[in-house]
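> Coordinates only, no sequence provided:
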C-alpha cells in the first residue's frame, strides 16, 4: 500500500500545480480577456489591477484566519473545502455572462472567490506536508511541491497562449478538470493526522481587526498606483492616505489584542522562536525585493524588447512568458535540489546564499541596455531563479520545522500572508518608481520624437497621456499610439501625412522612444530591489542553527550531537 506521505504530497502538489497554472494562464491571456469583454485599456486600469491582484489580496487577508481556524477544525477539512471553492469559481469565470464594465466586475468577483479557495489551499498545504513527512524529509517534500507548482506555471504560459488565441473563456475552463479531480481525490484520500484542538475559541475580535486592517492597507496600496486628479499616481489621494494610516493603526491594535486573548488567531508567541522569526522576516524582505520583479521584466519585454525584435503587440504577452522561462527553470532545477540539501545541512547557509545570488542577479540587470542580447538576459534571470529556488524551500522548511505541531496551520497561514502581502507591496513600490520616473522624463522625449517624425501637433496630446496608460496598454497587447490615435478627432489625424502615421504606429517607433526613460526607471527599481535582497540576506544569516520543534524545543535534551553540525 502506498504510504500516506506520498498521497499527501501528490494531492498538495496537484493543488500547487493548479494554482501556479491558473496565475500564469490569466496573466498571459489578459489581452484576449479584455478584448473578449470589450474593455478599453486606457480607462480601465482599476479592472486590470483587480483582475491581476484581487486573488493575491484576498488570499493575503484570509490565509492567517484560515490557518488558525484549520488548527481548530482540521486542516484536511479546510483544504478540501478550498479545492471545491476554487473549482466552483473557475466554472463561474468561464460562464461570465456580461460585457464591458459589468463583465469586468463579474470577473473580479469570481477571481476574489478563487482567492478564497486559494487561501484555504495555501494555508494548509505546507502544514499537511509537515504532518505527513518526518522532519528529515520535510525539505524534500516542500521543495518538490514547489517545483511541481513551477511546472504548473510553465504549463500556464503555454496553455494560456494557445487557449487565448482560440476563445478567451477557455483560459478559465482549463482549471476545472484539475479542480474536480483534486476535490474528489482530497476528500477520498487525505486524512487528519493530528487531532484538532476544538476546545479553543475563535478569536472574533482579532479576526475582524486583522481583516479590516489588511483590507485597508492593501486597498490603499492598490489605488496608490492609479492616477489621481492631475497626478500620475494616487499616493496623495485622501482615500489612499486614510486607508493606509487607518490600516496600520488597526493592525497595531490587532497585535495588542492578540497579546491578551486566550486563543489568538495570530500566534505572536511563534515569533519568540528565533528560527521562525528569521524565516518570516526573510520572507517579507525577499518578497519586497522580488514580488514585483517578474511583472517588471514582463513589461520590459512587452513594451520594448519584443516590439523592437519584430513581434506585434498582440503576441507579446505570450512571448514575454516564453522568454521568461529561464527564470522558472532556474527555480525549478534548484528548488528540487535545495529541499534535499536543507534536510541534510539545514537552512541558514542555503537560504542566505540564495538571497545573495538573487541580489547580485538583480544588480547585474542594471548593466543591460534596453536592446540587450537575449542570451545574457536569459543567463542572468536563470541565476536569479536558481537563487530563488535555493532560498524558498529551505526557508519554508526552517519555518515549519520550528513551529509547534498544533500550530502549524497558523504558521503556514502566516507564511502565506507574508508572501502575498510582500508581493503586493513590492508591485506597488515598483510601479510607483517606474510611473513617477516616466512622468518626469517621458514627456520631453516624446515631444522631441513626434517633432522629428513630422507630427508636432500630436506632442501636446501624447505627452499628457499618463505613463500608466501607455504601460498598461503595452501590457495588454495594444499598440499605445494606435489606441490613442483611434480616440482623436478624424480631422486631426487626417492632417498628418500617411507616412508619418505609419511610422509612429509601427512596431519600432514607440519602443525606441520609451526605451531610455523606461530603463532609467527600471534601474532605480532594481537598485531598490537589490537593497531589499541584501537586507533579507542579513536576516537569513542571523537565523542561528537548525531548529526542529519536536527535537529541540519539546525535548531539548534529546539533541543528537551530529545535528549540531548543521549550519
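Cool, the structure landed. None of these values were measured; they are calculated from a predicted model.
> Please make it C-alpha for all contacts and neighbour counts, starting now.
Will do.
> neighbours around the residue nearest to residue 447 when sequence neighbours are not counted, how many?
In space, residue 447 comes closest to residue 459 once its chain neighbours are excluded; the distance is 4.9 Å by CA to CA, 6 or more residues apart in numbering. Other residues within reach of residue 459, judged by other CA atoms under 10 Å, total 18.
> could you check the distance from residue 459 over to residue 449?
9 Å (CA to CA, to the nearest Å).
> Residue 446 is in contact with the residue nearest to residue 447, correct?
Yes. Residue 459 is in contact with residue 446 according to CA atoms under 8 Å; the separation is 7.0 Å.
> Structure two is appended below for comparative analysis:
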C-alpha cells in the first residue's frame, strides 16, 4: 500500500518544536473529532439504523459492540508496531482504515455486513487513539504535553456535542447512511494533510522482532473477556456462555504472562509495571472508566424514561457535563504542565466522586438544577483527571515504549467502559424486574399506577447505581495518591530488570 510505504521527510526533531507540535495537533484533533462525532451520532441513530436494516435487538447491540471489539483487539500489536517501525505511517494507515470502514458501513445492505464494517471502522479508530498519544508525546516531550493532550480531548468533546444534534438532524432530513459517510471527506482530507505535514521524529532502536504467540494469547484474552462482558448483559440465558468466556480469558491471560516473562523481545514488556507512575496511572484510568463509562446511559434513562423527556431535550439537558468537561480539560492541561500531573489527576477524581454522590440522590422530584450541578461537577472532575493522568502515564515510560504504553492504556479504558455498562445493568435489574425494565424502555402500555411506580423505582435504582460508581471512582483516587512518591522512568538499558531512575513524578 502506497500509504504504508511512503517516505517520511525527516527522522530528526524539527527545528521549531513548538510550531511542529501545532502541526501534529492539526492532524490528531481531526481524528479525535471524528471519533467523538461517530460515538454519539451512531448512538442517536441506532434505532433508525436497526429499523432500516430490519435488525433485531441483539444485532443492534452489535452495531456498537463490533466497533468496541475492533478498536480493542489489535491495540497491543499496533502499539508494538509503532515502537518498532515508527508512528506516522501507522497513524495515517489507521485514518485510511477508519475512513474505509465508514464508507463500507454506509453501504451495508444488511445487519451482518454492517457489523463487519463497524469492526473495520473500530480497528481504524483503535489505531488512531493509540498512536495519536505517542505522536503527541514525541512532539511535546519537551513542551506542554498535558495541554497538547487536552486539545485532543477538546476536539473529541466538540465532536460528541455536535453528534448529539447532528445525528437526529441527518436522519430526520436525509438518510441514516450519511451518519457514517460524513466521516469519509474528513478522513480523506486528514490523510492528505498528514502526508504533507507529519514527519517521523521518533527513531526506532530495537531489533525488529515480533512476538506473534504473545499477540495471539493477548488477542484471545481481550476477545473472550469482551464477549463475556457482552453476554453478561444479555441476561441469565447467556450465563453459561459468559462463564466459559471468563474461564478462557483468565487462562489465556495466565499463558500470556508466563510467555512474556521468558521473551527477550516481548509484545508487552512487563517491566513497565515496575514503574508505579505507569502502573498506578493505568489502574486509576481503568477504575475511572468503570465509574464513568455508563454515566451518560444512566442520565439518558433518567431523562427519557423516568422523566419522559424527548431525545432532543435530553441532548440539551446533558450539555452542562460536556461544556464543563471542555473548560476544565483545557484548564488542567495548561496548569498541570506547570505544576505537575498527578495532583490534578487526584483532584479530578475527588471532584468526580463528589459529583456521583450528588447524582446518587436523584428521584423523580429532584429539581433539574441539582442534576445539572452533578453533571457539571462530573464534567469538571473528568476534565481535570484525563489529560494530566494520560500525561503522567506517557511521560513515565521511555520513548521506545510509548506505543505499547498507549495501547495498554486504551485496552484497559475500553474494558473499563464495557464493565461499567454491565455493572449498571446488574444494579438496575436488582431493583426492577427485567420485564418492567423492558416495558419502560420500549414504551409498552402500562396503567397509570404501574407506570408511576415503575418510573419512581427506576429513578431510585439509578441513584443507587451512581452511589456504587462513586465508590469505584474513589478507589481510583487511592491509586493516584499512591503515585505522588512513585518512581517515574524505567531505565531499559541495564541488563537486569531492576534498573530504575528516579527523577520524580
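Now that the structure is in, tell me what you want to look at. Predicted model only: the values in this text are computed from it and were never measured.
> Can you calculate the TM-score here?
The TM-score (TM-score structural alignment, normalised by the length of structure 2) is 0.90; 484 aligned residues with a CA RMSD of 2.4 Å.
> Quick one: the helices in the stretch 351-500 of structure 1, in order.
In order along the chain, the stretch 351-500 of structure 1 carries the following helices (DSSP state H, counting those that start in this stretch): 374-401, 408-453, 459-462, 467-475, 480-485, 490-494, 498-504.
> What is the equivalent residue in structure 1 for residue 373 of structure 2?
Counting by TM-score structural alignment, residue 373 of structure 2 corresponds to residue 379 in structure 1.
> Tell me where the longest helix sits in structure 2.
Secondary structure of structure 2 per DSSP state H: the longest helix is helix 448-481.
> List the buried residues for that helix?
451, 454-477, 479-481 (16 or more other CA atoms under 10 Å).
> do the same with stretch 243-257 of structure 1
Going by neighbour count (16+ other CA under 10 Å), the buried part of stretch 243-257 of structure 1 is 243-248, 250-251, 254-255, 257.
> Which two among these are spaced furthest apart?
243 and 257 (20.6 Å; CA to CA).
> From the chain's centroid, how far away is stretch 143-162 of structure 2?
Per CA atoms, centre = their mean, to the nearest Å, the displacement of stretch 143-162 of structure 2 from the mean C-alpha position of its chain is 13 Å.
> what does it contact?
Contacts of stretch 143-162 of structure 2 with the rest of the structure, by CA atoms under 8 Å, 6 or more residues apart in numbering, involve 18, 21, 25, 28-30, 32-41, 133, 136-137, 140, 319, 322, 325-326, 329-330, 332-334, 336-337, 341, 387-388, 390-391.
> mind redoing it with 7 Å?
Judged by CA atoms under 7 Å, 6 or more residues apart in numbering, the contacts made with stretch 143-162 of structure 2 from elsewhere in the structure are 28-29, 32-37, 39-40, 137, 322, 326, 329-330, 333-334, 336-337, 387-388, 391.
> now the helices for the stretch 151-300 of structure 1?
Using DSSP H, counting those that start in this stretch, the helices assigned to the stretch 151-300 of structure 1 run over residues 170-173, 175-189, 204-224, 238-258, 274-290, 293-300.
> Give me the mean deviation of the fifth one from structure 2.
Meaning helix 274-290 of structure 1. Average distance between helix 274-290 of structure 1 and its aligned residues in structure 2, after superposition and using mean CA distance after the TM-score superposition for structure 1, equals 0.9 Å.
> Report the aligned residue range of structure 2 for that helix.
Helix 274-290 of structure 1 falls opposite residues 276-292 of structure 2 when the two are matched by TM-score structural alignment.
> swap in the second one?
Under TM-score structural alignment, the alignment places helix 175-189 of structure 1 onto residues 183-197 of structure 2.
> Please identify the most buried of the helices of the stretch 151-300 of structure 1.
Highest mean neighbour count of the helices of the stretch 151-300 of structure 1: helix 274-290, a mean of 26 (counted as mean count of other CA atoms under 10 Å).
> And the contacts of it?
Taking contacts as CA under 7 Å, 6+ apart, the residues outside helix 274-290 of structure 1 that touch it are 270-271, 395, 398-399, 402, 415, 418-419, 422-423, 425-426, 529-530, 532-533, 535-536, 539-540, 542-544, 547.
> and if you look at stretch 123-141 of structure 2?
With contacts defined as CA under 7 Å, 6+ apart, stretch 123-141 of structure 2 is touched by 17, 21, 24, 28, 31, 35, 70-72, 75, 78-79, 87, 91, 94-95, 97-98, 145, 202, 394, 402-403, 406-407, 410.
> mind listing which of the residues you listed are in helices?
Using DSSP H, the members of those that fall in helices are 17, 21, 24, 28, 31, 35, 70-72, 75, 78-79, 91, 94-95, 97-98, 145, 394, 402-403, 406-407, 410.
> Would you mind listing which of those are buried?
By the neighbour-count criterion of 16+ other CA under 10 Å, these include these buried positions: 21, 24, 28, 31, 35, 70-72, 75, 78-79, 91, 94-95, 97-98, 145, 394, 402-403, 406-407, 410.
> Under the alignment, what does residue 336 of structure 2 map to in structure 1?
Checking with TM-score structural alignment, residue 336 of structure 2 has residue 342 as its match.
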